[in-house]
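Visitor: The following block contains a protein sequence and its predicted model.
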Amino acid sequence: MTKTTDFIPQEYTQKLTEKGSFQWSAPSNIALVKYWGKKENQIPANPSISFTLNNCKTITKLEFEPKKSTSKDFAFDLFLDGKPKEDFKPKMQKFFERIEVYLPFLKDYHFTISTENTFPHSSGIASSASGMGAMAVNFMSIEKLFNPEMTEEYFWQKASFLARLGSGSACRSIKGSVVVWGETESIENSSDLFGVEFLETIHPNFQNYQDTILLVDKGEKVVSSTVGHELMHNHPFAQQRFEQAHDNLARMKQILTDGNLQKFVELVESEALTLHAMMMTSMPYFILMKPNTLEIINKIWKYRQQTDIQVCFTLDAGANVHILYPNNSKDKVLQFIKNELIVYCQNQQYICDEIGIGSFKLN
């Protein structure tokens, strides 16, 4: 079984004195079975499974050069869309501190981080997942220069491990179209330390699965996900919820291999509402859904009943609605979205996405 110490490198075989750069793209992801609540060191309180997205991604270029000074601090500049982004720096500083023991070269270099998202920032799409995912694969590319014998398996596993230390769900944005994070009986080799690819054969019903994201509210959340996770510690229903997530993940494994769309719809919507129920029953309690979120949900239920098209919704920790549906229903569902749902979106904005394959290196 993999331990955290397995990711602390022994002596590197190569010295690196040159400057250089890498550029990677990493996607966002949407959880089908939700993770809510965590232990120390970004360990999830329950397992989760997600679809990796294709179009909503972060592209990050990481330039590095040996430091001229003997300073023992981390040295980095951070740019978002070409402009300095000072308010991101504390989060990045914390990330460097958490991963330093696993990447001992970090204090020897000055890094320039240039990042951009293909989706609007603060649109309620998990940019921390794609952003930290992109940082992790860039750092692993540098480590591979120090250790050229590194195996591909180790590269991807450690990238997911590092990404998790930046943002929990980022470990599900590294590799694979369906990813499981968190140790659970039903998934072989599952781990709390990193995400693992779902290796069962996925039924054709779920290939090219579509996700259209309705941007209901692009403002800052009233309660951050970090605070929300903390509130699970003394939550009256926490234990039952954690057990339910294990059961639901086992059920989702069966659904994805059998191709039962009706059961998929029921489980995904139930999980989304359970996530928000945990927020509404924590102390202090809070609601992240907006009136328009509920309007959209009701419209989806009505449309599904009238047409028998297996379209469903899921929610992250926010007001926006992800509409999931099979590729063969795409034209009809998009027409429904344009006719009936965009009126509930901020500035009528929505993003069309689909299942992707994870992060990749750009030339």
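Guide: The structure has been received and is ready for your questions. Nothing here was measured: the structure is a model prediction, and the numbers come from that model.
Visitor: going forward, measure contacts between C-alpha atoms and count neighbours the same way
Guide: OK.
Visitor: in this structure, which spans are helices?
Guide: When assigned using DSSP state H, the helices of the chain occupy the ranges 89-99, 127-146, 152-166, 225-230, 238-258, 261-280, 291-307, 330-336.
Visitor: Tell me how many other residues surround residue 81.
Guide: 10 (other Cα atoms under 10 Å).
Visitor: Pull the contacting residues for it.
Guide: 114-117 (Cα atoms under 8 Å, 6 or more residues apart in numbering).
Visitor: Make CSV from the residues you listed and add neighbour count and distance to residue 330 to it.
Guide: Below are the contacts of residue 81 laid out as CSV (neighbours: other Cα atoms under 10 Å; distance: Cα to Cα, whole Å):
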residue, neighbour count, distance to residue 330
114, 20, 35
115, 23, 31
116, 19, 28
117, 20, 25
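Visitor: from those, which ones fall inside strands?
Guide: 114-117 (DSSP state E).
Visitor: returning to what we had before: need the contacts of residue 81 in a markdown table (columns: distance to residue 272).
Guide: Below are the contacts of residue 81 laid out as a markdown table (distance: Cα to Cα, whole Å):
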| residue | distance to residue 272 |
| --- | --- |
| 114 | 34 |
| 115 | 30 |
| 116 | 28 |
| 117 | 25 |
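Visitor: second one coming, line it up with the first:
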Amino acid sequence: MISTHFVPSVYSHQKKEGKVTWKAPSNIALVKYWGKKENQIPANPSISFTLDACATTTTVSYKKLENRSPEFSIDLFFEGKPKEDFRPKIESFFNRIEPYLPFLKEYIFIVETSNSFPHSSGIASSASGMAALALCLMSLEKELNPEMSSDFFNQKASFLARLGSGSACRSIEGDLIQWGEHKEIIGSSDLFAIKYPFKVHSVFKNYFDTILLVDKGQKQVSSSVGHNLMHNHPFSEKRFKQAHVNLKGLQSVFEKGDLDKFIEIVESEALTLHAMMMTSLPYFMLMKPNTLNIINKIWEFRKATNTHICFTLDAGANVHVLYPENEKDVVFQFIKDELVVYCEEQQYICDRIGFGAKQL
């Protein structure tokens, strides 16, 4: 099904060749998206903090062909070296977005990409990678249609990024981004992400995220397979309702700066995500023993110190440790003293809330 809103009419300008670079951040979901319908439509709404340090930088060079090609012409490089194993995913992405960017077979593209975090670190790069690529292609479309507004540019970039990787739609802007229709969030959409429209207390404006790399290996199960296992899941409908309830609950949390309730919702969401994986068929366990060791240590430390440290998890073993800026010194000391020992090769990444992608 084509969303006609993003299908362009005739372009007013031409562009023979050019080069554009975007840096797009990763993001960490607070209310999780798990389960999707056709065309990358989420089964439930989600909300995320946009990150800052964990980012993908992508440069797209393009040159117009004499005649339109029957195939896509793409050369792919990752961190300076040819990367042919990216091709199936990128060509699949181009196929999905071609109705919205009808010029894609009229150019030769050279795509050069790199991550600010190690590729094998267990940090999902699909969100930042697809967001950066979508933004580069939108920059070319803006050359062909200079009248395009910046709001439409961001909205369409989010829409396109979603067709590459669902969570990528939350990596265009910052700092708090919501994706998926929710009856009480005006402007919310399954097709693209929006900036969270309600009041947010200052305590959430400078949040820190230290990512503990418990397991840097390949995930046991791809996200696509995991999402599909929600179709016949015995608890899926309850889960989707829970996401709506938690998103509603966060509205007063964000407005009042209620850190205790924030912790309750965010940790519950992380554990529910993994409970869904453990109760699907086939079932799987992505947490490792050291994931659990870290969680228990966080709970003990929080109880002993009355700090507002908490954790969240993606679909993997690594732990995102979240904490407000005014507690960063004591919490980070605890992380170094007691948690880093549980990381593979004692590796971790220091990150914090960011404010979206940047053109370089």
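Guide: Received, thanks. Just so it is clear, the model here is predicted, and its values are computed rather than measured.
Visitor: Which one of the contacts of residue 81 of the first structure is nearest to residue 34 of the first structure?
Guide: Each of the contacts of residue 81 of the first structure was checked against residue 34 of the first structure using Cα to Cα; the closest is residue 117, at 23.6 Å.
Visitor: what stretch of the second structure does the strand ranked longest in the first structure fall on?
Guide: In the first structure, taking DSSP E as the definition, the longest strand is strand 48-66. Here strand 48-66 of the first structure aligns to the second structure at residues 46-64, judged by TM-score structural alignment.
Visitor: and what of stretch 86-95 of the first structure?
Guide: Against the second structure, stretch 86-95 of the first structure falls on residues 84-93 (TM-score structural alignment).
Visitor: Just the buried positions in the matching stretch, please.
Guide: Under the neighbour-count criterion of 16 or more other Cα atoms under 10 Å, stretch 84-93 of the second structure has 90, 93 buried.
Visitor: Distance from the chain centre to that stretch, please.
Guide: Put simply, stretch 84-93 of the second structure sits 19 Å off its chain's centre (Cα atoms, centre = their mean, to the nearest Å).
Visitor: got the contact list for it?
Guide: 72, 76, 163-164.
Visitor: Dump the residues you listed into JSON lines; add distance to residue 269 of the second structure and neighbour count as well.
Guide: Shown next, in JSON lines, are the contacts of stretch 84-93 of the second structure (distance: Cα to Cα, whole Å; neighbours: other Cα atoms under 10 Å):
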{"residue": "72", "distance to residue 269 of the second structure": "40", "neighbour count": "18"}
{"residue": "76", "distance to residue 269 of the second structure": "36", "neighbour count": "19"}
{"residue": "163", "distance to residue 269 of the second structure": "24", "neighbour count": "24"}
{"residue": "164", "distance to residue 269 of the second structure": "24", "neighbour count": "26"}
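Visitor: residues contacting residue 181 of the second structure?
Guide: Residue 181 of the second structure touches 44-45, 188-190, counting by Cα under 8 Å, 6+ apart.
Visitor: same thing with residue 47 of the first structure?
Guide: By Cα under 8 Å, 6+ apart, the neighbours of residue 47 of the first structure are 33-35, 180-184, 192, 245-246, 249.
Visitor: what does residue 54 of the second structure give?
Guide: Contacts of residue 54 of the second structure by Cα under 8 Å, 6+ apart are 25-26, 115-117, 351.
Visitor: re the thing from before, for the ones in strands among the contacts of residue 81 of the first structure, work out which two are farthest apart.
Guide: Longest span within these, Cα to Cα: 114 and 117, 10.6 Å.
Visitor: What's residue 117 of the second structure aligned with over in the first structure?
Guide: Using TM-score structural alignment, residue 117 of the second structure pairs with residue 119 in the first structure.
Visitor: Looks like that match contacts residue 53 (just checking).
Guide: No: contact status for residue 119 of the first structure versus residue 53: not in contact, 12.0 Å apart, counting by Cα atoms under 8 Å.
Visitor: These two: who's more crowded?
Guide: Neighbour count, other Cα under 10 Å: between residue 119 of the first structure and residue 53, residue 53 has more, with 26 against 15.
Visitor: any idea how far that one is from residue 324 of the first structure?
Guide: For residue 53 of the first structure, the distance to residue 324 of the first structure equals 12 Å [Cα to Cα, to the nearest Å].
Visitor: Can you tell me the closest non-neighbouring residue to residue 175 of the first structure?
Guide: Here the nearest residue to residue 175 of the first structure in space, its sequence neighbours aside, is residue 358; by Cα to Cα, 6 or more residues apart in numbering that works out to 4.3 Å.
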